[in-house]
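1. only geometry, no sequence info:
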């Protein structure tokens, strides 16, 4: 999404809180607005000062690391460890290929998330909640910080904790139930391998991060960014870092991910079969580690954490 438009002025009689409540109580999210055929973006989504994030310095490309052979070729493993070290110290991000997750699992995960959001409104509405008490295993809504954030993002999300205590099958939405279990199992395996590589890159025992509990939990988020009638006025996700040890991000073919590197935003184009890895805040804050965390921003790609 290009952010080079001009936001409309806020009228004195604009009741933002009332609009937020009405939007939330409809329990249909941004997808519901699009399904209703809106032609103008509601004011709760307007950026106060739209920015231009379209600049792209030629030659800047997020590192891509190939894990092929790391388990049976010691020389290749050492090479990959150095690549991981360099990528995390400079970018805090890298793309990963030959990571072991089958392509059909990746494609099924993307389809499962799409199928969830494209369900009939009344069926999907039953999953909509802001109850974070743990009574429900799936938290589906639009903007977890809806009532606190200065701007509402053009995005719907579902969230589910898959480890250490996985949900029962009936606690997950049918359109993505089976694939959530399969995908989570694969991502957990990859996460363990990555944390071992990161530990070795830092000169530590390969089990150091695992012993710290960095791989004990796994949360899966499925974001959905519907087509926007006025994309210059709003944004899918603002610049942020992740409050996690690592994030493994699956983009769809649309792309939309940007990383802030060397004082400018850099596109991260999707690579078929690849995932994007990001060192989160917790990993950076865990002594004796010293990994870089970059700001990143997501537009209209469907991404799964």
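-> Happy to help now that I have it. Just so it is clear, the structure is predicted and the values come from calculations on it, not from any experiment. Residues are numbered from 1 along each chain as shown.
2. From now on I want contacts and neighbour counts done on CA atoms only, so please keep to that.
-> OK.
3. mind checking how far residue 31 is from residue 230?
-> In this structure, residue 31 and residue 230 are 15 Å apart, going by CA to CA, to the nearest Å.
4. adding another structure so you can compare the two:
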């Protein structure tokens, strides 16, 4: 029986391949002035009413890092951040140390990349998503059952950095500056999260959990039928920690309990979220939570730049799991250890949106 809205005899793979080979992305579709989105982007009707609903009664925690180096104020900040990581898995930071001018320039540079002519961007178009530089639409285009309304520029910065000449010139300087600043913020947050678990501040960094670093820039262009698709489907991040910068166009939503909460754009802020690896390493103390992006109904594109942090992905032998310091007879391990090959196999063998690690490695 054909799915609603999909005609009998419809060849989805053929349309996917045609879209992929065009290399124009959803930005190209949007710019062409289409009024009807292609069928590969149309989601099953039963999933869409829930996608549109959102809570307006709650907001993710907002944490001020202005006094993070103060012996007097730091314990309170540690408490705020660890509470947010336990109860929300998401929080926003202000006074984080990154100049607002750097944030604005980073967003502008990524937007400039996506607004280049399709033939210029096409030089970077690829499907090799675990190294170097990749521009594409829907990383999981061939793994998923339905596509979502966004394009991506991905740049690997560690452990093997992309070649400088491969990073698009229009945003190269800003990519390098953002990476330096985002890493500083991530290391500060990891120290605070460690202290919230009763660990030495530098524990996670010493264990190498900032070694794998990928910067992912998304654009969510105007969608003519936002009620039929989504910008990015519900998922958790698989790594340790994520640092997110977004422009002023809304769309990001976080699941809190049984409701979806809008993450309101706040100029000058950064958004942090816990990844699956941190949930496991913290033995479930910190929570990675589902989040998603709605399709953009605004004429102004939504732009977000994210840096993901995790352990060295070249190490095929080392085992990751709950830290021994956090395990006791009262709090036994709830996850088993895993290696990076297991991690990668789990993530890339499933459609985007599965909680690939947390559910697979439960004891």
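-> Looks like it arrived, so ask away. Model, not experiment: these values are computed from the prediction.
5. What does the TM-score come to for these two?
-> Their TM-score after superposition, calculated using TM-score structural alignment, normalised by the length of structure 1, is reported as 0.93; 296 aligned residues with a CA RMSD of 1.5 Å.
6. Helices of the stretch 1-150 of structure 1, residue ranges please.
-> Chain-ordered helices for the stretch 1-150 of structure 1, with DSSP state H, counting those that start in this stretch as the definition, fall at 16-26, 29-35, 74-90, 103-117, 121-125.
7. residue range for the last one in structure 2?
-> Across structure 2, the stretch matching helix 121-125 of structure 1 (TM-score structural alignment) is residues 118-122.
8. Show me the contact partners of the matching stretch.
-> Applying CA atoms under 8 Å, 6 or more residues apart in numbering, the contact partners of stretch 118-122 of structure 2 are 23-24, 28, 113-114, 135.
9. can we see that at 10 Å?
-> 21-25, 27-28, 113-116, 125, 135-136, 153, 168 (CA atoms under 10 Å, 6 or more residues apart in numbering).
10. Between those residues, which sits nearest residue 303 of structure 2?
-> Out of the contacts of stretch 118-122 of structure 2, the one with the shortest distance to residue 303 of structure 2 is residue 114. That distance is 9.5 Å, counting by CA to CA.
11. I'd assumed residue 125 was in contact with that closest one.
-> No - with contacts defined as CA atoms under 10 Å, residue 114 of structure 2 does not count as touching residue 125, sitting 11.9 Å away.
12. Compare the two and say which one has the larger neighbour count.
-> Using other CA atoms under 10 Å, the more surrounded residue of residue 114 of structure 2 and residue 125 is residue 114, with 25 against 22.
13. What residues does the more buried one make contact with?
-> Residues in contact with residue 114 of structure 2 (CA under 10 Å, 6+ apart) are 25, 27-28, 120-121, 135, 151-153, 170, 217-219, 221, 301, 303.
14. The aligned residue in structure 1 for residue 235 of structure 2 and residue 155 of structure 1, how far apart?
-> Using TM-score structural alignment as the criterion, the counterpart of residue 235 of structure 2 in structure 1 is residue 240. Residue 240 of structure 1 sits 15 Å away from residue 155 of structure 1, taking CA to CA as the criterion.
15. try residue 164 of structure 1
-> Relative to residue 155 of structure 1, residue 164 of structure 1 is positioned 27 Å away (CA to CA).
16. Over to residue 104 of structure 1?
-> 26 Å.
17. what about those two, which has more around it?
-> residue 155 (22 against 10).
18. For the longest helix belonging to structure 1, buried residues please.
-> Scanning structure 1 for the helix with the most residues, using DSSP state H, yields helix 177-201. The neighbour-count check on helix 177-201 of structure 1 (16 or more other CA atoms under 10 Å) flags 177, 179-181, 183-188, 190-201 as buried.
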